[in-house]
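Asker: Generate a structure from the sequence data that follows.
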Amino acid sequence: MRQVRAIAAVELRRFLRDRSNIFFVFIFPLILVLLIGSQFGGSGPGGRVVVVGEGSDLRTAIVEALEDDDVRVTSADADDALEQVARGRTDVALQIEPGDADAFAAGEDVTIDVVASSQAGAPATVQRVRTAVQAVTAEQGQLTALTAAGAEPTAARTALERASEALDGARLEVVDVDEVAQELSGVGQFDVGAASQVLLFVFLISLAGSTTLIQGRRYGVVGRTLAAPVSTLQVLGGQALGRFVIALFQGAYIMAATAVLFGVDWGNLGLSALVLAAFSAAAAGAAMLVGSLLDNENAAVGAGIGLGLVLAALGGGMLPLELFPDSLRGVSLVTPHAWAYEAFAQIQRHDGTLTDILPQVGVLLAMAVVLLGLGSWALRRSLARAM
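Answerer: Have a look, this model is predicted:
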């Protein structure tokens, strides 16, 4: 077993020594997670609003009402606010003019300029802004009417607060019947993208890294290893373990980095690690098979990237499986990506237990056994021809 671990450690060092992997292993996956989360993840529970205008009672009241409604509110000047809207960095720009603040103080109707972005959540945020403005202006109008009738401002405000507490507010319950919306409800902004990128890059980097196996045969590394007191079975085990460690390292790095940088919730870490390990074993088997059947590094890179991208596209590594039509959803089950995607979804979104993900993990392990068996057979055959 010591020989197997030594061979695997050599494979990992050779992989990390390749400087091109610095970008594709450590940086590029996080960039994609950020881009996917920014595009599809939404802007938070209540949206984003940037407020333009000097401090006033109207501005303070609107900001407090929006924040109570779970809207993220920031401040900026007019030009900066319009730029944020144009670039999609905020949903709505709200401009409060001095005349608006004066009308609010007098208890009159207020008209505020609102500029909405083209983001998907902008219409909902505009409605939240409209509701907040109507609420604060209505309250101010009531206060003005009471003080005009002779009530002291403090007593009038206290009376309005007591009346508001005594009345039961209107309750709105929204039931979404859309299955996709229900499935993705409550998912964090980067959660789906992070899981997809783990599947994409673990398999892609594993297949692309099969070139080290080809180089090992071509440059005589494997031959010199066999000249040592090491059996062919130990060489095969070391190569398989090396591919597995590379895949597991890639996936664990993405999971840890996204949890720290983007707050991705991976659910039960033990179960997520189990899914990653099973998927990494399948990726290792595929890498051994590609690296054993091909003798040219460039051909292996092209085949690995092409196959990795196709399988990721079919298995939910680029688009959530929930958006697939039923026919394509059935086809996706031939890929290990789809089974791992469903397992991660169970853990992240439904607090799945080991029993819940056991079918997916079982299929992944079966795929890993088949691929590792084929890869070992192909490598043994390749070594026998070389001798």
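
Asker: only C-alpha atoms for contact and neighbour calcs from this point on.
Answerer: Noted.

Asker: on contacts alone, who are the packing partners of whichever strand or helix holds Val63?
Answerer: Using DSSP states H and E, Val63 falls within helix 57-68. Applying 3 or more CA pairs under 8 Å, 6 or more residues apart in numbering; DSSP states H and E, we find helix 57-68 packed against strand 72-75, helix 98-105, helix 122-148.

Asker: TSV for these, including distance to Pro336?
Answerer: Below are those laid out as TSV (distance: least, CA to CA, whole Å):
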stretch	distance to Pro336
strand 72-75	39
helix 98-105	59
helix 122-148	37
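
Asker: got these as TSV, with mean neighbour count and distance to Val180 columns?
Answerer: TSV is the format used below for those (neighbours: other CA atoms under 10 Å; distance: least, CA to CA, whole Å):
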stretch	mean neighbour count	distance to Val180
strand 72-75	17	26
helix 98-105	17	42
helix 122-148	18	19
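
Asker: what's the angle between the helix holding Val63 and helix 98-105?
Answerer: 80 degrees (axes from the mean of the first three to the mean of the last three CA atoms, to 10 degrees).

Asker: show me the contacts for the nearest residue to Leu66 once chain neighbours are set aside.
Answerer: Leaving aside its chain neighbours, Leu66 sits nearest to Ala132 (6.2 Å; criterion: CA to CA, 6 or more residues apart in numbering). For Ala132, the contacting residues are 62, 65-66, by CA atoms under 8 Å, 6 or more residues apart in numbering.

Asker: repeat that with 10 Å
Answerer: Counting by CA atoms under 10 Å, 6 or more residues apart in numbering, Ala132 makes contact with 61-69, 126, 138.

Asker: Just the buried residues of these.
Answerer: Burial by neighbour count, judged by 16 or more other CA atoms under 10 Å, picks out 61-66, 69, 126, 138 from those.

Asker: What is the most widely separated pair among these?
Answerer: The span of the buried ones among the contacts of Ala132, defined through CA to CA, is set by Val126 and Ala138 at 18.1 Å.

Asker: Name the residues of stretch 176-187 that come out as buried.
Answerer: Val187.

Asker: Please enumerate residues in contact with that stretch?
Answerer: 41, 45, 175, 191-192, 264-265, 320-323, 345, 348-350.

Asker: That one spans what distance, first to last residue?
Answerer: 15 Å (CA to CA, to the nearest Å).

Asker: Distance from that stretch to the middle of the chain?
Answerer: 16 Å (CA atoms, centre = their mean, to the nearest Å).

Asker: And stretch 358-377, by the same measure?
Answerer: 26 Å.

Asker: Quick one: the contacts of Ala132 as JSON lines, columns for distance to Leu200 too.
Answerer: JSON lines is the format used below for the contacts of Ala132 (distance: CA to CA, whole Å):
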{"residue": "Ala61", "distance to Leu200": "47"}
{"residue": "Ile62", "distance to Leu200": "44"}
{"residue": "Val63", "distance to Leu200": "42"}
{"residue": "Glu64", "distance to Leu200": "43"}
{"residue": "Ala65", "distance to Leu200": "42"}
{"residue": "Leu66", "distance to Leu200": "39"}
{"residue": "Glu67", "distance to Leu200": "38"}
{"residue": "Asp68", "distance to Leu200": "39"}
{"residue": "Asp69", "distance to Leu200": "37"}
{"residue": "Val126", "distance to Leu200": "37"}
{"residue": "Ala138", "distance to Leu200": "53"}
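
Asker: Sequence B follows; please return its structure for comparison with A:
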Amino acid sequence: MQRSLRITGIICVNQVRRVLTDRGTPIWLLALPLALIGVLGMSLQPLMSSDFAPSKPFHVVVAEIPGGNHVAVIEALRGMERFLEVASVADPESARELVRHRVADAALISSPGKPAAVTIVAAPGSVVAEVLESAIERILLEITVQRTEGVEIAHTQVDVTDGAGETPPWLRTDAFTYYAAGITAMFVMFAAHAVTVTVATDRATDAYARLRSLGVKPAVYMLGGSLAAVAVAILFVCTVALISALLFGVNWGALGPWTVLTVLGATAAAGLSLVVMALVPNPEHVDSAGSAIYNVLAFLGGSMSPLLVLPEWFRRSFAWLPNRALLDGYLKTSLGAAASEVSAEATTLLVASVALFALGWTVWSVRGRGEEA
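Answerer: Predicted coordinates for the structure are as follows:
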């Protein structure tokens, strides 16, 4: 047992050293993510800042329907003159035609009767659609409780009360913080995979054969490589967090919850990388297969496009992804969340880590028995 632990430690330290001393590591795992944070942060800071306003107000038309709530909707939206220029039209078809011919940016069609409902006609995922979606949600709530007077809505940061839930963290952050968290959640997978690629490459060389001749079992070799992947991923996150805080003023929040998320996120990334290596039989294809998977996950998890511009169904459908949980958790901690407030994200990462390592270990064990046979 002690010999296996010692060998595992030696393999882990050796794999970490190989990645850290590789010439491409400073570029691929340091310069590139920091450059992305800087470029995307500067580009999207006006859109994601708390005092965001479009260069000119969006032109919104509201269809007049007998028995509808168009009057209350118009009155409420006119309080958003920095964002919206509101006008009324005679009927729903006219409103749709104005949007179709790009005379108006969006149209609102209220349905008569109860409960109150409003249809938004706009390009899916557009900024005006996001602004209106949040505003209409608040207005309909006010109509329902018969207090539409004095509704104040600013941008998409709407504090919907009366049980409507709290505002998501990605609506209350600046662009530098968002992309520092998003790029970190993306590249932590690449950091862990850098170790996995070296482990997979070794399996096709004499280095692994020599270890096997010394009695090193495949499971011990896998464990050492996985621990190295976790270690490199944690080192990556810590380095990017420190430099982004110094260069871009990113506030990562309290150390306690941030550490929990970082360790669990690195473990989940290492588990996913293990699954990729275990399922891809050719070591030469492990690198490209992992890169393709991680880029797709980064897009689905909100690391590439801000969540606020993505459709609601898209945000909800992929909220279970581990990299999305890590992004949400980091954004919460940046806003001052305590450990208990990121328990949902931590649980998602823990479950993902266990499931991924269990799958990877199972596949690896089957292949290991084949080697020992």
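
Asker: How close are the two chains, by TM-score?
Answerer: The TM-score (TM-score structural alignment, normalised by the length of the second structure) is 0.63; 262 aligned residues with a CA RMSD of 2.8 Å.

Asker: hmm, back to that, aligned against the second structure, show me the partner of the residue nearest to Leu66 of the first structure.
Answerer: Matched to the second structure by TM-score structural alignment, Ala132 of the first structure sits unpaired.

Asker: Let me see the ranges of the helices in the stretch 201-350 of the first structure.
Answerer: 211-218, 221-227, 232-262, 269-293, 297-314, 326-331, 336-350 (DSSP state H, counting those that start in this stretch).

Asker: Please enumerate the strands of the stretch 1-150 of the second structure.
Answerer: 58-63, 84-89, 106-111, 117-121 (DSSP state E, counting those that start in this stretch).

Asker: Pretty sure Ser353 of the second structure sits against Ala270.
Answerer: Yes - between Ser353 of the second structure and Ala270 there is a contact under CA atoms under 10 Å: 8.1 Å.

Asker: The two - which one has more neighbours?
Answerer: Ala270 (33 against 22; other CA atoms under 10 Å).

Asker: what lines up against that one once you look at the first structure?
Answerer: For Ala270 of the second structure, the residue aligned by TM-score structural alignment is Ala284.

Asker: Hmm, Gln239 and that match touching each other?
Answerer: Yes - the criterion here is CA under 10 Å, and Ala284 of the first structure meets it with Gln239 at 9.2 Å.

Asker: list the residues that contact both of these two?
Answerer: 245, 375.

Asker: could you give the angle of the helix or strand where Val49 of the first structure lies to helix 122-148?
Answerer: Val49 of the first structure is part of strand 48-52, with elements assigned from DSSP H and E. Angle, strand 48-52 of the first structure to helix 122-148, by the same axes, to 10 degrees: 50 degrees.

Asker: and strand 48-52 of the first structure, how far out from the chain's middle?
Answerer: On CA atoms, centre = their mean, the centre of strand 48-52 of the first structure falls 26 Å from that of its chain.

Asker: again with stretch 138-156 of the first structure
Answerer: 50 Å.

Asker: again with stretch 306-314 of the first structure
Answerer: Per CA atoms, centre = their mean, the centroid offset for stretch 306-314 of the first structure relative to its chain is 19 Å.

Asker: give me every residue that touches the equivalent of Arg210 of the second structure over in the first structure.
Answerer: Correspondence of Arg210 of the second structure to the first structure, assessed by TM-score structural alignment: Arg224. Remark: with contacts taken as CA under 10 Å, 6+ apart, Arg224 of the first structure is in contact with 216-217, 230.

Asker: returning to what we had before: redo the helices of the stretch 201-350 of the first structure as CSV? Include distance to Phe24 of the first structure.
Answerer: Listed next are the helices of the stretch 201-350 of the first structure as CSV, based on distance: least, CA to CA, whole Å:
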stretch, distance to Phe24 of the first structure
helix 211-218, 15
helix 221-227, 26
helix 232-262, 10
helix 269-293, 17
helix 297-314, 12
helix 326-331, 29
helix 336-350, 19
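
Asker: out of the ones you listed, nearest to Leu204 of the first structure?
Answerer: Closest among those, using CA to CA: helix 297-314, at 4.8 Å.

Asker: What are the buried residues along the closest one?
Answerer: 297, 300-301, 303-305, 307-314.

Asker: Please look at Arg243 of the first structure and Ala277 and confirm they touch.
Answerer: No - contact criterion CA under 10 Å: Arg243 of the first structure and Ala277 do not qualify, at 11.9 Å.

Asker: Please identify which of these two sits among more neighbours.
Answerer: Arg243 (32 against 22).

Asker: How about whichever residue in the second structure pairs up with the more buried one, nearest residue that isn't a chain neighbour?
Answerer: Matched by TM-score structural alignment, Arg243 of the first structure corresponds to Ala229 in the second structure. Distances taken as CA to CA, 6+ apart put Ala192 closest to Ala229 of the second structure, at 4.4 Å, once the chain neighbours are dropped.

Asker: likewise Ala76 of the second structure?
Answerer: That would be Val151: by CA to CA, 6+ apart, it lies 5.9 Å from Ala76 of the second structure.

Asker: pretty sure that neighbour is in a helix, no?
Answerer: No - Val151 of the second structure: not assigned to a helix; according to DSSP: H, G, I helix; E, B strand; the rest coil it is coil.

Asker: So what's the residue count around it?
Answerer: 16.

Asker: Hmm, it is touching Glu75, no?
Answerer: Yes - with contact defined as CA under 10 Å, Val151 of the second structure counts as touching Glu75 (9.0 Å).

Asker: Now do the shared contacts for those two.
Answerer: In contact with both Val151 of the second structure and Glu75: Ile139, using CA under 10 Å, 6+ apart.

Asker: re the thing from before, in the second structure, which of the contacts of Arg224 of the first structure remain in contact?
Answerer: Contacts conserved in the second structure for the contacts of Arg224 of the first structure, counting by both residues aligned by TM-score structural alignment, their matches' CA atoms under 10 Å: Val230.

Asker: Got a quick ChimeraX command for the buried subset of the contacts of Arg224 of the first structure?
Answerer: Filtering these down to the buried ones (16+ other CA under 10 Å) takes a single ChimeraX command:
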select :217
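
Asker: re the thing from before, out of the helices and strands packed on helix 57-68 of the first structure, flag the one nearest Leu35 of the first structure.
Answerer: Here helix 122-148 is closest among those (CA to CA), at 18.6 Å.
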